[in-house]
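# One predicted model, sequence on top.
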Amino acid sequence: MTQANQSSVSEFFLLGFSRQPQQQRLLFVFFLSMYLATFLGNLLIILAISIDSRLHTPMYFFLSNLSFVDVCFSSTTVPKMLANILSSQSISFIDCLTQMYFFIVFTDMDNFLLAVMAYDRFVAICHPLHYTTKMTHLLCALMVSGSWILALLNALLHTLLMARLSFCADNTIHHFFCDISALLRLSCSDTYLNEMMILIEGALIMIIPLVCILISYICITCAVLRVPSTQGKWKAFSTCGSHLAVVSLFYGTIIAVYFNPSSSHSAETDSAATVLYTVVTPMLNPFIYSLRNKDIKGALAKVISRKFFSVQQ
């Protein structure tokens, strides 16, 4: 592969969702509203957990990390998409690879943190007497830092594999960001190695945490069924159901988009499915994991009241 082939395409054009002006204005307002809700909702969660000392526990430590990752996750794609709606749809080759790299990093981090949070709930419900001895600060820090290391290395692998490909004539990406599957369809090189790494290594990165989540919730369900109180059972199942709904949405769309042969993909279907886990899921996480929690609600009320009184003074 020659350097000339690699540099033949210096930029790409992101088509997005629609080129009709009226629809573009509606899409801009729609995605801007969702992005602001995602940003403010997750930021409030982080502030509430950091300010309230009662929330300095493993569960809320993982939750604050998830909120931070969700903000970064949405910020990787949505601002560029909004800018493309208003102005030029072009993105340089280097910026495209950079966006793809961080997209993979934060996708993996969401994936790992969902598994870590499921394990935390498994220990809390199935082994409550040993929770404080098992979920130590050191273990929590190691799980989060290990997740970051794996995510960064996995993203680097796929980015380097993409950088070795040639892109010749067609530089139009039928997507709203530089998605790995969309870029593979544009390459005039042999993408067999890239696709195999997605199917094998990428599958392991996604499927192993998913299996851990399912096993954790099977054990949680068995433990909850032994609880004599009907109200206690319903509360636990309600919490598990919300978590599993987000897990199903997150993993279902990723598997549908990335773990099928690229020839079977539809650009419109990929874009719609990707919106679910890049925009919708990060926006819903604060509501599902936090705003239904009384401790979080109390901490948020303190944060808001403190800001209100400081403004008045």
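Looks like it arrived, so ask away.
# from here on, contacts and neighbour counts on C-alpha atoms
OK.
# Next, work out how far apart Asn42 and Cys72 are.
Per C-alpha to C-alpha, to the nearest Å, Asn42 is found 10 Å from Cys72.
# which one of these two has more residues nearby?
Neighbour count, other C-alpha atoms under 10 Å: between Asn42 and Cys72, Asn42 has more, with 28 against 18.
# Which elements pack onto the helix or strand containing Ala37?
Remark: Ala37 resides in helix 21-51, with elements defined by DSSP states H and E. Judged by 3 or more C-alpha pairs under 8 Å, 6 or more residues apart in numbering; DSSP states H and E, the packing partners of helix 21-51 are helix 58-86, helix 281-285, helix 294-312.
# Neighbours of Thr2, how many?
Number of residues near Thr2 (other C-alpha under 10 Å) recorded here: 9.
# measure it to Met283 for me?
Taken as C-alpha to C-alpha, the span from Thr2 to Met283 is 43 Å.
# go on, Thr38?
4 Å.
# any idea where the helices of the stretch 201-313 of the chain begin and end?
Taking DSSP state H, counting those that start in this stretch as the test, the helices found in the stretch 201-313 of the chain are 203-225, 230-258, 267-275, 281-285, 294-312.
# List the residues that contact Tyr258.
Residues counted as contacts of Tyr258 (C-alpha atoms under 8 Å, 6 or more residues apart in numbering) are Ser181, Ile198, Leu199.
# Among these, name the ones in helices.
Ser181 (DSSP state H).
# Among the contacts of Tyr258, which one sits closest to Ser7?
For the contacts of Tyr258, the residue nearest Ser7 by C-alpha to C-alpha is Ser181; the value is 20.0 Å.
# Contacts only, for the closest one.
Tyr258, Ser262.
# got another, please set it beside the one above:
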Amino acid sequence: MEITPCNGSGDSSVTFYLTGIPSLPKSLFLPIFFIFLLLYLLILMGNALILVAVVAEPSLHKPMYFFLINLSALDILFTTTTIPKMLSLFLLGDHLLSFPACFLQMYLFHGLSCSEAFLLVVMAYDRYVAICRPLHYPVHMTPQTNAALAASAWLTALLLPIPAVVQTSQMAFDNTAYIYHSFCDHLAVVQASCSDTTPQALMGFCIAMVVSFLPLLLVLLSYAHILASVLRIRSREGRSKAFSTCSSHLLVVGTYYSSIAVAYVAYRADLPLDFHIMGNVTYAILTPVLNPLIYTLRNKDVKAAIAKIACPQGPKNIGIP
């Protein structure tokens, strides 16, 4: 039996073979392709619509909506790192990725995922200042401060995955390394190596815990203060109005961390490999699909701006239930 040699670390001659969903019959590849294509188009159109609406409507030039367009741009970039390759895999059977392409995809996927977690923290802080310190809101949330907060969320998250990605790229792989996944997820690439995978798996797990639980803790802390402030409001109408300004963000946070929980349970539980892969694919697609729906269906200002773009000759005052 011929033994495939294990290349030295960082060998760019390595080719990665994405298995996709191993037990999925080929007869289902085309239906899966159309499902993923539909979801990708919904992500692109929904988030692009929010971007255009916020930029074009002067009444939405507020800190909350500035962070929202950051989130929409992030979701477009995040899904573009993975879904086009998955579409190619299911339609054309294009399973191969070069060494640089795989590690670039891995870095962007995890970096942009971290960016979303930190942007949700910034958005929670914005709601905290708006509700708990309303008189100080114009002073605290200036355009310069908003830009600095958004830039910090992007840069911090994009720097965090670098050590794990660089060290994983130094691992040894076969000439053709089989990745049991639909894209180059860090843990799946580590498991494809013929080196000792324990240190890298541990590092990836520690970074994932930091970028998952630390932002979640900060969001929960913000909402604990918000809840305390809202409960001190005497009028029922005032409490309802305060809660309504947070509802969309809370739903997005819930969706984001629910998809992380699904991916985590799928990896750690004693489940078939296909469940592990689908858990991570759900994480990669679910939040970007739902974010535009949440913000357009639950936010009357965004709905009014979109209606204004769709029907520019229509009535200026649109009744939103």
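Now that the structure is in, tell me what you want to look at. All values reported here derive from a predicted model rather than from experimental measurement.
# quick one on the thing from earlier: show me whatever sits in contact with both of Asn42 and Cys72 of structure 1.
Among the neighbours of Asn42 of structure 1, none is also in contact with Cys72 (C-alpha under 8 Å, 6+ apart).
# related to what we said a few turns ago, now render the contacts of Tyr258 of structure 1 as CSV, adding distance to Leu152 of structure 1.
Formatted as CSV, these follow (distance: C-alpha to C-alpha, whole Å):
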residue, distance to Leu152 of structure 1
Ser181, 19
Ile198, 15
Leu199, 18
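# In three-state terms, how would Tyr17 of structure 2 be classified?
At Tyr17 of structure 2 the chain is in strand, as set by DSSP: H, G, I helix; E, B strand; the rest coil.
# Closest to the centroid, which residue in structure 2?
Ser113 (4.4 Å; C-alpha atoms, centre = their mean).
# any idea what it aligns with in structure 1?
Counting by TM-score structural alignment, Ser113 of structure 2 corresponds to Thr107 in structure 1.
# for the residue nearest to that match when sequence neighbours are not counted, what are its contacts?
Counting by C-alpha to C-alpha, 6 or more residues apart in numbering, the nearest residue to Thr107 of structure 1 once its immediate chain neighbours are dropped is Phe73, at 7.1 Å. For Phe73 of structure 1, the contact set (C-alpha under 8 Å, 6+ apart) comprises Phe102, Phe103, Phe106, Thr107, Thr278, Pro282.
# List the buried residues in the host helix or strand of the residue nearest to the centre of structure 2.
For Ser113 of structure 2, the host element (DSSP H and E) is helix 99-132. Within helix 99-132 of structure 2, the residues that qualify as buried are 99-100, 102-103, 105-132, counting by 16 or more other C-alpha atoms under 10 Å.
# Aligned to Gly41 of structure 1, what sits in structure 2?
Counting by TM-score structural alignment, Gly41 of structure 1 corresponds to Gly46 in structure 2.
# Now do its match: how many residues are near it, please.
Residue neighbour count, defined by other C-alpha under 10 Å, stands at 21 for Gly46 of structure 2.
# cool, Pro199 of structure 2 as well?
Pro199 of structure 2 has 12 nearby residues by other C-alpha under 10 Å.
# That one matches what in structure 1?
Residue correspondence to structure 1 (TM-score structural alignment): Pro199 of structure 2 is matched to Leu193.
# same for the helix or strand hosting that match, what does it pack against?
Taking DSSP H and E as the definition, Leu193 of structure 1 sits inside helix 192-197. Applying 3+ C-alpha pairs under 8 Å, 6+ apart, one finds that helix 192-197 of structure 1 makes contact with helix 137-163.
# tell me which strands and helices the helix or strand just after the helix it packs on is in contact with?
Downstream of helix 137-163 of structure 1, the next assigned helix or strand under DSSP H and E is strand 172-173. Here strand 172-173 of structure 1 touches strand 11-14, helix 180-186, going by 3+ C-alpha pairs under 8 Å, 6+ apart.
# The longest one vs structure 2, average distance?
In the superposition with structure 2, the aligned residues lie an average of 0.9 Å away from helix 180-186 of structure 1, counting by mean C-alpha distance after the TM-score superposition for structure 1.
# Give me the mean distance between the helix holding Ala37 of structure 1 and structure 2.
Compared with structure 2 after fitting, helix 21-51 of structure 1 has a mean deviation of 0.9 Å; criterion: mean C-alpha distance after the TM-score superposition for structure 1.
# buried residues in that helix?
Buried, per 16+ other C-alpha under 10 Å, within helix 21-51 of structure 1: 24, 27-28, 31-32, 34-35, 37-39, 41-46, 48-50.
# could you check the angle helix 267-275 makes with it?
Here the directions of helix 21-51 of structure 1 and helix 267-275 differ by 20 degrees (axes from the mean of the first three to the mean of the last three C-alpha atoms, to 10 degrees).
# gap between helix 21-51 of structure 1 and the chain center?
15 Å (C-alpha atoms, centre = their mean, to the nearest Å).
# and Leu26 of structure 1, what pairs with it in structure 2?
Checking TM-score structural alignment: Leu26 of structure 1 goes with Pro31.
# Tell me how far its match lies from Ser212 of structure 2.
33 Å.
# Over to Leu119 of structure 2?
Relative to Ser212 of structure 2, Leu119 of structure 2 is positioned 12 Å away (C-alpha to C-alpha).
# Okay, Ala284 of structure 2 and Ile277 of structure 2: tell me how far apart.
Taking C-alpha to C-alpha, one finds Ala284 of structure 2 at 11 Å from Ile277 of structure 2.
# likewise Pro100 of structure 2?
Distance from Pro100 of structure 2 to Ile277 of structure 2, by C-alpha to C-alpha: 22 Å.
# which non-adjacent residue is nearest Tyr101 of structure 1?
Tyr101 of structure 1 sits nearest to Ala155 (C-alpha to C-alpha, 6+ apart), 5.3 Å away.
# what number of residues lie near that neighbour?
Ala155 of structure 1 has 21 neighbouring residues, counting by other C-alpha under 10 Å.
# Residue in structure 2 paired with it?
By TM-score structural alignment, Ala155 of structure 1 lines up with Pro161.
# pretty sure its match is touching Gly111, no?
Yes. Taking C-alpha atoms under 8 Å as the definition, Pro161 of structure 2 is a contact partner of Gly111 at 5.9 Å.
# my guess is Cys72 of structure 1 contacts Phe106, does it?
Yes. If you go by C-alpha under 8 Å, Cys72 of structure 1 and Phe106 touch, sitting 7.0 Å apart.
# how near is Ser74 of structure 1 to Lys80 of structure 1?
Taken as C-alpha to C-alpha, the span from Ser74 of structure 1 to Lys80 of structure 1 is 10 Å.
# Looking at those two, which is more packed in?
Applying other C-alpha under 10 Å to Ser74 of structure 1 and Lys80 shows that Ser74 carries more neighbours, namely 25 against 17.
# Lovely, talk soon.
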